[in-house]
Structures are given as structure tokens and as C-alpha cells.
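Trainee: Kindly generate the corresponding structure for this input.
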Amino acid sequence: MSGGASSPTTSARPGTGGSYKRKRSGAEFESSPGSGGDDNEDEGERRRQPGVKRACNECRQQKLRCDVVQDPFTTCSRCNRLKLECKIESNFKRVGKRSKHAEMEKQIERLQRNLQRAQNLGYVIEDEEELDSPMANGVYSRNNQSFMGSDEAVSSLLHLKQGGSYMPRYAREIENVGLTQEAIDHLFNEFWCYYHPYLPFLAPGQTPDQYYQQHPLLFWTIIAVAARRYTADPSLLTSLIGPITRLLWSTVGEVPSSHYVVKALCLLCTWPLPTSTTSTDPTHILCGVMMKTATGIGLHRPSHTQDFSRVSVELNKEQLHDRVTTWAVCNIVAQSIGTGYGQPASTLYDWTLAIRPGDDGPFVLSPELEARLQIERFCDKVSKEMYSNATDPRGVAGDELRAMLTRVYRREYNELQVSVLSRQDLSPIVNLHLKAAGLHLRLSAFFDSSTTPGYMDDLTGLWRAVLAFLDLVFELESPPADNMSGNILRFASNYILQMINAACFALLKLLSSFFAREVEFERGRILFHRTIQAIRSMSVINNDLPWRLAELMVQMWNGARVEQRSRQQQMANNGNGNGNGHEARTVVDDSLQLKVRCRMSMSLVFDSIWRWREEFQAQGRGNLEAAMKNPTNPDSAAESSASSTHMDATLMPPAHQLQNQLLVAAGAVTPNHGLPSSSMISGSIGYSESNYEVFDPLNWMLDGLVDFPYSYAAIQGLEANGLG
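Mentor: Have a look, this model is predicted:
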């Protein structure tokens, strides 16, 4: 094929004349957004019809013959017949029909979404008949071949009113999602009230416009975090997932050089966009991007930023303090992600974050962040010393060394607790993270063998750490009437959710073992049930990870027949007692030891799910999938007693989310009268590599351990936003 290539914006190739143009198909004309050969066409028309100098705009748009006369000007017969405005403009450009139709369709979809959102906000339609007309949905001006904007169309045709005033225009838009200034102000206020206390490093005094000017990703991230519980438009978060994800990765792909992008990444790592499995959860990757971006622009050396820039940078005291604070938050977030995901933390506690008593310069953090940084430093020590052993293929320290480290860090934790709790200017959220750090330390007890010195003491310490953490969670969730800090779980960070999960699994494992005789079983059972309810309350989208985790834990509780076995064990102990009324001695075994040991303190969570999967393989996949549609009630395990019926109801899902049905009715659990020992929770299940395709609510947790062909539909609504 000779000649130059066809231009992407024109229909004719360079160097060709009008004879070539007349051979092209009509489809090619329609797909062209503009006509690059209009002059050639006009020249041909002038040669064929000596009295016609140039076709009018309307005839040129349709590529029809035109009999307009320019001097004296006489309207062409077609415009006269169709009552069109006949005129000739030298700069007129044709509008391709396909591009016109595509833009009209986009405009219609956009206006329909705007209308739906306006109705959700309480606006009413003054004249619904106008909405049935295509012109009302996509306003198109025939004379100038242009579209009216969505704001203009809404104000001129839809006539949405609330209290006599027209619907305000959208102040900010991202792809197909628009927000009014009122909605933006509301969302920002919710962020400052409910989310900011968990990570207080942004400036509430700045306006939303200032945050948008700093970087659009930071602005929309704040909006997305606040939209998690936005009652005025519950669908807003789902609508934002796709656009914000695309904005995020396009920003990362451009190699960001602004510390405002780092701030946005801190928020996205603390409150990730919802997902049903973490096989699609990019939080751990984003954490690495956050730290590398921070060091790449010199946040860890804020007083020498020019060393990381091509130009000289002079920072005032306020700007320097802002960068120091951002760097501290980066390390706090990175450590919490390392702890919560059971991965090595990419932290860097350097000179910039060193404690300098008596200093009041820009390197001094707020009391809240300083305390949080101390707590995360402690978690970093525990992780590195206990789970980074270079002589062990799984990185776990030996039993004797771990026992010694536990005693050392137990004393250090007590000192940290005294230091933090002695301060009166800290929020209860700091204490919550302190209790989470204590749980992180004590979860190492599951790595011990029954012959480890002080084994029962370590288990007792773990039990107390679980109770201390969960008791504080529920104390903050249901505060006194004069305390306005309640309902913290609705706004809690992903790290708090992960630690609640670990505490719940620890309760389940301890209450299903020999150790149940050493503790107050009824208190543990009640706390377990309340924790399930709490995890479900942290769900922000139907069938997201918290909801599926809660369902999994209920199935494990029922499958292990925890309460039935506890009663049988109690009866056996009473029968084996001696004549003096003393109970038989507890038989200690290795059933609490973990097989999954590479995920630090979170190994308990991964190990429990592994055992659950092994236990339920024989039941097949189909019946278990029904459990997500009909969440499980413990009564369905045919083991409830009069003493537990009233508490089991707390495991039922809220009525506004899903209808309550028993799993037995759905066929998901078959009553088992000959229950074996606690194989699902204890250590009697071995690893196998059978390729059963069972329902696995958390298949991501076992990625890389064994090749299972798992698949599960993503959260409803995510596919519609380009994330399926």
C-alpha cells in the first residue's frame, strides 16, 4: 500500500485529491469527527455548479448538495423546507455522527446518575414528563452542534427543587461522580469528627478546596474515607471505588514527587477501599509505594530536602513540621500494616523520629502521634526479635529464646503502658492501640510447645491480653451517656479490625482446647459472640471481608461444637474428681501449636482458616456458598442449650442487612452426633494437597501455600466500576 498513512483526525490521506475522497464509504464519513477534505469538496462543487460558491453549514454537515446563493444571499431549498438556519461559516467543522451519539449517550448516563443522586439527597422532580424525553436527558443544540453541560441541563430542564431553590451545581467531579459543595462540606466534617482521631496528622482548619489544590488524590481519598458511612448517599462509596482506583494508579505511575500524595497513601493504607478478598487488596503494595515515595522525595531528611531535588528548596518552620509529621505517620501506618498483615514492616525509625526531651522545634510531634509512634516502635521490636530469626527457615525464634524475649518485652510493655496511660492529653484510641500491641506480643504463645518453660503462664497471659483488648473495644463502643466517643467500630481502621479478628480467633482456639478448664468459659463465650457482632458491624459493603470473616468464625464455632464439648469436659472432670472434691489435673498437649508459622503474630488467623478448609472439604462447595446468603446462627449446629440460646442470637446478622435463616435449613451444616475431637481448631488436622474446590471466604490467606483453583465473585458493585 503506497502513500502516506491515514491521519487519525482526518479522513483523507496526505497527497490525495478529490477523486479519492468520492470513493470512500459513508461509514468512514460518519466516524470522522471533522472533515479534513471540505475545501476539496467545495472546489468540486464549484466546478460542477458555477452559480454555487459554497455549501451552507447544514448541508455540509450532512454532505448533501446545496443550492445556496451567496451574492445576493438566498437560503438553500433544503434549509427553507426544514426551517433550518441557513448560513455559511468559513471555520465550520463537521461533527461525526458516531462521536456525537457517543457523547450524547455519556451525557444521558451522567445526567441520570446526577438525577438519582439528587433524589437521594431529597430533591424532587417538578415535571416528570420532561424526563421521558431524550432532550431532557441529553440536551443537544441543533444549530451550533454542541451539548449543554450537565449542570446547565439540570438547572434548565430537570427543575429539581428543595425548599423552593434549584439543585446546586457540582463543585467537584471525578469521572462520572459529582459532588455538590454542601455534600463535600458534610463529608469533610464527618472525616474530621470520626476518622481523623485515628490518624490525626491533617489540618482540619484547611478547606476542601485547599486539599484539592494540594493534590486531587488527597481530596478524593478524604471523600472516600468519609463515604464509608455516608447515610445521605449509601451508594457513594461503591461509585467512587473505580474512579479513585484509576486516579491512584495513574498518579503512582507518574512517579509522584509531592508529599501530599504520600498523605493520601497513608489514608488509603489505613482505610483501604473495600474488597471481598485480599488477593485483590493492594494495601501491602501501596504501603511500599508510600515509603519509597517518602524517602524518594526526602521526607526522612526534611531539613535537607534539596539533596533530593533538582532545585534548591527552602522550607519554613511550618512546612518543615508538616514533613516531619508526615514521615512519622508513614512509619506508624507501615508498622500497623506489617503487624496486621503478618509481613515485615518497611519502617525506618531514624534521627528524624528520635525523641528529644525539652526540644520545641519543628521535629517535635503532637502528644497523640508521639505516643502512637512509641507503641509502633515496640511492635517493631517484637516482630523483629521473635519472627526474624536468620537461623530458622520460617524466621521464628526458638522456644527458649522466645520465652526469654517474652519476659523481657513483658517488662518493657508494662513500662510503656505506665508511660502512655500517665498522660492525660491522649485520646482513648491511643490506649486501644496500646492494648493491641500487648495482644501482638502475647500471640507468640501459640508458637510454644507444651514442654516450653512457663507454657501455661504464657497461655494465661494471652488470655488476659485478649480480654483486655476486647473489653476496651466494647467499653469505647458503648460509652457513658456523657461520652460522645462511642461507636468507634463503625469508623475504625483496618488495623483495629485485623487485631479484633486475631482476638476472636484466639478466643475460639483457647475455648476449644484443654485450656478452657483454666478460664471462665462463660465469659469467653459471651465475649466471642459480642466480637462476632462487632466484626459484622464493621462491614461497609455487603459481602466485604469483615462480613465474610464473621460468617467463617461462626461456622468454625459450630463445627467445633465448642459449647457441647465444654459441657462434656466439665462432666468428665466432675466424674474424675477425687474424694476431696478436687478436679482432675489438666492434661496439657500440643493441640494449640500452629502449623502456619510464617505470618508472625497473624499466623493464628491463617492457621485457623487452613484448618477450617481442611475440615469442610468433604462437605463440598455448593452448600457452603449458601451460608453467605443465609448467615449462620449457632443454634443451627444442633447443640444449643438453655444457657446459651439468648447469647447465640447475638451472632445473627442485623435485620437490615440480610434475612435471618438457619444454616441447617439451607443445607449448609449436617448435624453430627458423633463429633470427633476439635480437629478444626486443634492440631489434629494435617496438611494435604487435595485439589478440592471448596468455598473459601479468605482464599487470599492461603495464596502460595498450595495450589487450589479458588474463585469467588467480587463485591457486588465493584465490577461496575471497573474492578471486576
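
Trainee: all contacts plus neighbour counts: C-alpha atoms, from now on.
Mentor: Fine.

Trainee: Let me know the distance separating the most centrally placed residue in the chain from C287.
Mentor: The centre of the chain sits closest to L273, judged by CA atoms, centre = their mean, with a distance of 1.7 Å. From L273 across to C287, the span is 14 Å (CA to CA, to the nearest Å).

Trainee: Spatially, what comes nearest to W220 if we skip its sequence neighbours?
Mentor: I244 (7.0 Å; CA to CA, 6 or more residues apart in numbering).

Trainee: quick one: which helix or strand includes that neighbour?
Mentor: In this structure, I244 is located in helix 236-253 according to DSSP states H and E.

Trainee: How far does the next helix or strand after that helix sit from its chain's centre?
Mentor: Counting by DSSP H and E, the next helix or strand C-terminal to helix 236-253 is helix 259-270. Chain-centre distance of helix 259-270: 13 Å, with CA atoms, centre = their mean, to the nearest Å.

Trainee: could you give the angle of helix 259-270 to helix 236-253?
Mentor: In terms of direction (axes from the mean of the first three to the mean of the last three CA atoms, to 10 degrees), helix 259-270 departs from helix 236-253 by 130 degrees.

Trainee: buried sites along the helix or strand just after helix 259-270?
Mentor: Under the assignment DSSP H and E, the closest C-terminal helix or strand after helix 259-270 is helix 283-296. For helix 283-296, burial by neighbour count (16 or more other CA atoms under 10 Å) applies to T283, H284, L286, C287, G288, V289, M290, M291, T293, A294, T295, G296.

Trainee: what does stretch 309-328 give?
Mentor: By neighbour count with 16+ other CA under 10 Å, stretch 309-328 contains the buried residues L320, H321, D322, R323, V324, T325, T326, W327, A328.

Trainee: just stretch 450-460 next, same as before
Mentor: Judged by neighbour count using 16+ other CA under 10 Å, the buried positions of stretch 450-460 are Y455, M456, D458, L459, T460.

Trainee: and for comparison, fold this next one:
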Amino acid sequence: MADQQSGSHALEASGKPSRRRACNECKQQKLRCSLTAADSQHSNVCSRCQRLELECKIESNFRRTRKRRRSHDLEIEVKELRRQLVAYETNTAIRVSPSSASPSNSAHSLHANLQATGVSARRASGSFSGRVGNRAPGLTTQPVIDLDQAPTAPLVVPPQARSLDDLELSALEIEELFATFFEHYHPFLPFLRPERSPHAYYELSELLFWSIISVASHRSQKPILLPRLASSVTDLLWSTLRSIPYTLQSVQSLIILCTWPFPTHSSTADPTYTLAGTMLQLAFQMGLHCASSAQEFTKVPVLLSSDDHGEWGATWQACNIVAHSVSIGCGLPAIAPLQECSLPSVHGAGATSRDLSLRLHLRIEQYRHRVSVALTPSSFHSGREPQFAEQERLSLYRLLQSVNGDLDREVSLASPSSITRIYLSAALLHLHSFYLLDDPSLSGYTDRIVTLYHTAYSFISRCIEADKRDGLFQHWPFFCYQAFVAASLTTLKILMSGRFDSTIDVSAGKSLLNSAILALRKMSIANNDLPARLGDVVGFLYSLPRYGPSGQPTHSLSLRVRNRSSMSIVYDSLWQWRRYFQMSQEVDTSGPDTVFTSEQFNLDLDQFGLGDGFTFDWPDGGLDLALYN
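Mentor: Okay, here's the model as predicted:
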């Protein structure tokens, strides 16, 4: 009643109706306000605000302010909903294939998940705003809270074409390449989740997506696909490494690119060892080595589900496997000590065959690391008496051989795959390769060299049999091919030295070397890459006569290169190979008997069992003498 009388009085005084105005509080609640333009000149409080003790004021830009506030609240809610969707995808691992999910079904599923997560999202948003509003007054320094780094990929990602620079792949090509990767490459190091769709991988990380595509393109029918990917993915890799902080997918990408690197023609141009070190540094910064305490390494709340813990654990195991196998294959020191205390247990309830394969591979790598630490030459140059050091070395051989027997029994009980058996055989070759660094006068030297020959022979035979059965050589990892090269050159050195003809089968050894050279060519991905060139090196050294022009043995078991661990035999053979070509180019200053020319080594290869299919590139044909320098 009072409001009506006040309005009528205003009408009588002015002779025309007063323009009504509403305060902010009444506008927001869409209620009738008793405040008018006339009243606002004398009284700035409406009856409702006065009764409820609210702040009564009128803002000309209230609508715009409210609209901006609503827009900001909506953005926060959308981000929270997206985070909830990613968490839901991680926990349920749902994959909707293109053939079984129509766009309408995908939209319905997305809408249902939005409804399911909307309430929790609003609660989370409200609780966060409450915490912000209740900060203690007077704080001048407040912590910088990083934004949530979780990807904003929706649960169901429709298949679509993807592009990188000027390269574009259709959805069908992407599906085929991913299927190739998980069928042929992933079994060598099974640490990823095959049930995740290719396009979900793209939303998680472009680098991881294109790394998988690159590996699957090694044997692509499109000859230009891999070279174009090599350039673009390498640029994407370095740009990603410049972006901090890093994600789990960044580490996984480096694992893939270190296991199946892009083809290169020289080890000096190969960044695999460097990338493996970067991979471990990223993993340490993320707290990947202690997933249960990952919160201590980030300012963003980290809540890992059981599936997340499994993925983190598998990635950390793969990091250690790749880092130490690459360092052994390159003949260089370990990038970081193998922290066995921080590694997941090899045995666990609910472990799948894929998990068991990865864990057995890790156990084998732990053993190889132990061998490297115990037998590295620097361990015996610390002021000990030579005789004492030799006896200690023999004791270590016996101890490590016993440990290898225990490991062999452990692997046998687990019903390993042929790939795991190859890894175990490579570990034994790693141990026995140190025999070449022994003093020939040491007790039992001849027996150990014969044992090394049989170990290398067995490793090559096992690999060739597995390739005939499963076609493994076309998808061979980097560290497997390095071990294969070491085994081939070890067999060659011992076979061609002539000292063991009475104890080994020479004809079978020559036939096996022929198969090994063909296998290296089969591992080759691109023209003149490292596997192809090393196959030519093995063939060239095999074509040399046992004795040179001066009557000296061509092949000697006394290594000139001795600081490359178990790979010293490889680098010593490459030193010998380069030396022949360098001598053929030198000016003859010591007489014709000491100068080697390309014509002198243009031998009839049939007499060495190589056949007509083997040719060698000479220096004038563009051969790079910087290989493995």
C-alpha cells in the first residue's frame, strides 16, 4: 500500500508517470522494485533492500557486468566438464570404433556423460571458489597455482583426417598405420594402451600420435611418407621439448623414437643416445620414478587411478629399458644408474602377458646393467696388482654366469615369447663379449673365446629362426640390431682368425655369416642407412684373406678399441675397415707391399660363400668414412 501511495504522489507532483528504476538486487531476482527515478534523488534504498539489509544501488552497466560474469562462469564450468570427461575416459578406457558408433550415438553418449558429471563439476567449482574467498587476510605473497594441464579431449573423438605441415593422412590411413604399429612394433616394448583410439592419442598429444605414425611408416608402400615425416616430426619433437612443463605423453614419444629412430647413414648424425638422456631427465622431473608420490613433483593436484598407476609404471619401466639398452648398444656409459628400488615389482597380481613381457625385459636389462658396472675396464685400473685384478675378473665371470643361469630359469618358468628369449640371449652375449678384453695369457682364455663364439652363433641363429617364423627383422628395434651387428662381427673375427678351426664348424660359420649379412640388409629401412652399410662392412671384412701381403694375420682378436664395453668388437672392426680405405688413398711412401688399393680387395666373393649379390661401395663411389667414428 505504501508503495502505491508513493507512486501516486510522484504522479500528482509531476503531472506525468515517474519512470521506474530497479536496483541491482531486485533486477537480479527479477522482482518489482519500489525505487523510482524521483525517489532515487532523495532516498537510495528501496523497501526490499531496507528490509533485508542489502546494498541497494543502481549501475548503468549492470547488464554487461552480469553477462561477463555469466560467460566467465560458463567457461569455468566447461573446462571442469572437459576435465571430468578425460578422467572418465582414463578410468573406463572406452573406445568407440567408427563402424559401431554413429554420430548420433556419439552425441548421445557425450550428452549423457555431460549430465553425469555436471553435478560434481558444479560442486568442485563451488568448493574452489569457497577456498579462494576464505584466504587469510593480509597475505602479500600467494602461491602461483598452475592451470590444470590435463588435455581437453572429449571422450568420443570422431575419426577424421590429420595433418602435419603439408602432410595429410586420411582417417582410414591413420587406422591402418596404428594397427600396423600395435601388431608388429609394440610387442617388442609393450608399454602403451592398444585399446585407446588413434584420435584419442592425437587429442592427448600430437607428438605421440605422429611418433606412432612415423614408426608404422617404416615399411609403408608410400616411399615419400617416411622422409616427410622424419623432417616434420623432428621439428615437432624439438618444439615440444621447448615447452615446459612436460607430460607423460612427451616421455612416451621419446621412448618410441629411441626404440625405432629415423634412419640415418652415420652414428655421428644419430641423436638416439642424446634423446634417451633427455627422456630420463623428463621422467625424473615429472616424478615418473615414484608415481605413488607424484604430487611432490607438481603444483597441480595429481589423482592417479589404478589404470593411471599402471600406465605410469609401464612407462617408467620402458624408460629404463630403452635408456640402458641404447647406452650398451652405443658402447657408452649408462645415462643414469638403474634405480632398482624405484622400479615396479616384476611379479604382481592381475598382471597380463603384456605386463609380464615388459617386466621380464626389465629384469634382463637390470642384469645387463649389473654386468656393465662389474666388468667395465675402468673398474680394474684403480691401483690393483695385475694378477689380483685378473683373478677378480675370473671370479666375476663365474658369479655373473651363475646369475644368468638363475635369470634363465626365471624366464623359462614364465613361458616367455620368442622376443623375450632373444633379449635373454643378447644378455648372455653381452657378458661373454668381455672375454675379448682379457689378456690372452690368462688362464682359460681359449675356452672362453670358444664359448663366446657359440654364444654369438646361437644368438644369430635364434634371431634368424624367429624372423622366418614371425618376420621380426622388418620391425627390429634399434638395440636389437646393435646386438645383432656385435654378434655378426664377433663370429667373423673368431672364424677368420684361424686359431679355432679344430674346435668350431668353419663351414657352418661361413653359412651363418652369409645369412647374417642378408638379415642386416633386411633390417635396412632406407637406402644407405646404418643396417645396410654395416651389412656391407661385415661382408667386406669377410672378403679379406686371412693373411695380408706382408704375411701378417688380417683378423686379430687383440682389440685396438677397448673402451666401448661389450661393443668394443664393433668399433674395432670399423676402425680396421676405415683403415683399409684410408691406406688405399695414401701416397705410396713405403713400397708397394704395404699399400692397399681397391683393386687388391676386389676379390672373387664366391670363394667366401657370399655369392654374386654382394657389392661394396668404394670411396670414389661416395662412401662415408665417418661411419661410427
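
Trainee: how close does the corresponding residue of structure 1 for H454 of structure 2 sit to A506 of structure 1?
Mentor: Mapped onto structure 1 by TM-score structural alignment, H454 of structure 2 lines up with R464. R464 of structure 1 sits 11 Å away from A506 of structure 1, going by CA to CA.

Trainee: What's the match for F209 of structure 2 in structure 1?
Mentor: Here F209 of structure 2 is matched to F219 in structure 1, going by TM-score structural alignment.

Trainee: What strand or helix carries its match?
Mentor: Using DSSP H and E, F219 of structure 1 falls within helix 216-226.

Trainee: who touches G548 of structure 2 in this structure?
Mentor: By CA atoms under 8 Å, 6 or more residues apart in numbering, the contact set of G548 of structure 2 is T554.

Trainee: picking up where we left off before, between R464 and A506 of structure 1, point out the one with more neighbours.
Mentor: In this view R464 of structure 1 and A506 are compared by other CA atoms under 10 Å, and A506 has more residues nearby, 22 against 16.

Trainee: Can you list the neighbours in contact with stretch 347-356 of structure 1?
Mentor: M291, H300, R301, V324, A328, N331, A334, Q335, F363, V364, R377.

Trainee: ok, the second one touching W327?
Mentor: Yes - counting by CA atoms under 8 Å, W327 is a contact partner of H300 of structure 1 at 6.3 Å.

Trainee: Quickly list what's touching both of these two.
Mentor: Common neighbours of H300 of structure 1 and W327 (CA under 8 Å, 6+ apart) are A294.

Trainee: Dump the buried residues of stretch 309-328 of structure 1 to CSV, plus secondary structure.
Mentor: Below are the buried residues of stretch 309-328 of structure 1 laid out as CSV (DSSP: H, G, I helix; E, B strand; the rest coil):
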residue, secondary structure
L320, helix
H321, helix
D322, helix
R323, helix
V324, helix
T325, helix
T326, helix
W327, helix
A328, helix
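
Trainee: List just the nearest of the residues you listed to V261 of structure 1.
Mentor: V261 of structure 1 lies nearest to T326 out of the buried residues of stretch 309-328 of structure 1, by CA to CA, at 10.6 Å.

Trainee: That closest one -> structure 2?
Mentor: Aligned partner of T326 of structure 1 by TM-score structural alignment: T315.

Trainee: Give the closest residue to that match in space, chain neighbours not counted.
Mentor: Nearest non-adjacent residue to T315 of structure 2, counting by CA to CA, 6+ apart: F191, 5.9 Å away.

Trainee: before we move on, what about A294 of structure 1?
Mentor: Sequence neighbours aside, V262 is the residue nearest to A294 of structure 1 in space, at 6.4 Å (criterion: CA to CA, 6+ apart).

Trainee: Alignment lookup: that neighbour to structure 2.
Mentor: In structure 2, V262 of structure 1 lands on V251 (TM-score structural alignment).

Trainee: and that match, what does it touch?
Mentor: By CA under 8 Å, 6+ apart, the contact set of V251 of structure 2 is M279, L282, A283, T315.

Trainee: you'd agree the second one is up against Q249?
Mentor: It stands for L282 of structure 2. No - under the criterion of CA under 8 Å, L282 of structure 2 makes no contact with Q249, lying 10.7 Å away.

Trainee: what is in contact with these two at once?
Mentor: Contacts common to L282 of structure 2 and Q249, judged by CA under 8 Å, 6+ apart, are absent.

Trainee: Just to check, K263 of structure 1 is in contact with W327?
Mentor: No - K263 of structure 1 lies out of contact with W327 (CA under 8 Å); the separation is 9.3 Å.

Trainee: How much space separates the equivalent of L275 of structure 2 over in structure 1 from D380 of structure 1?
Mentor: Under the alignment by TM-score structural alignment, L275 of structure 2 pairs with L286 in structure 1. From L286 of structure 1 across to D380 of structure 1, the span is 19 Å (CA to CA).

Trainee: same check, this time on A334 of structure 1
Mentor: Taking CA to CA as the measure, A334 of structure 1 and D380 of structure 1 are separated by 10 Å.

Trainee: So for these two, which residue has more residues nearby?
Mentor: A334 (27 against 21).

Trainee: Touching, that one and P344? I think so.
Mentor: No - counting by CA under 8 Å, A334 of structure 1 does not reach P344; the two are 9.4 Å apart.
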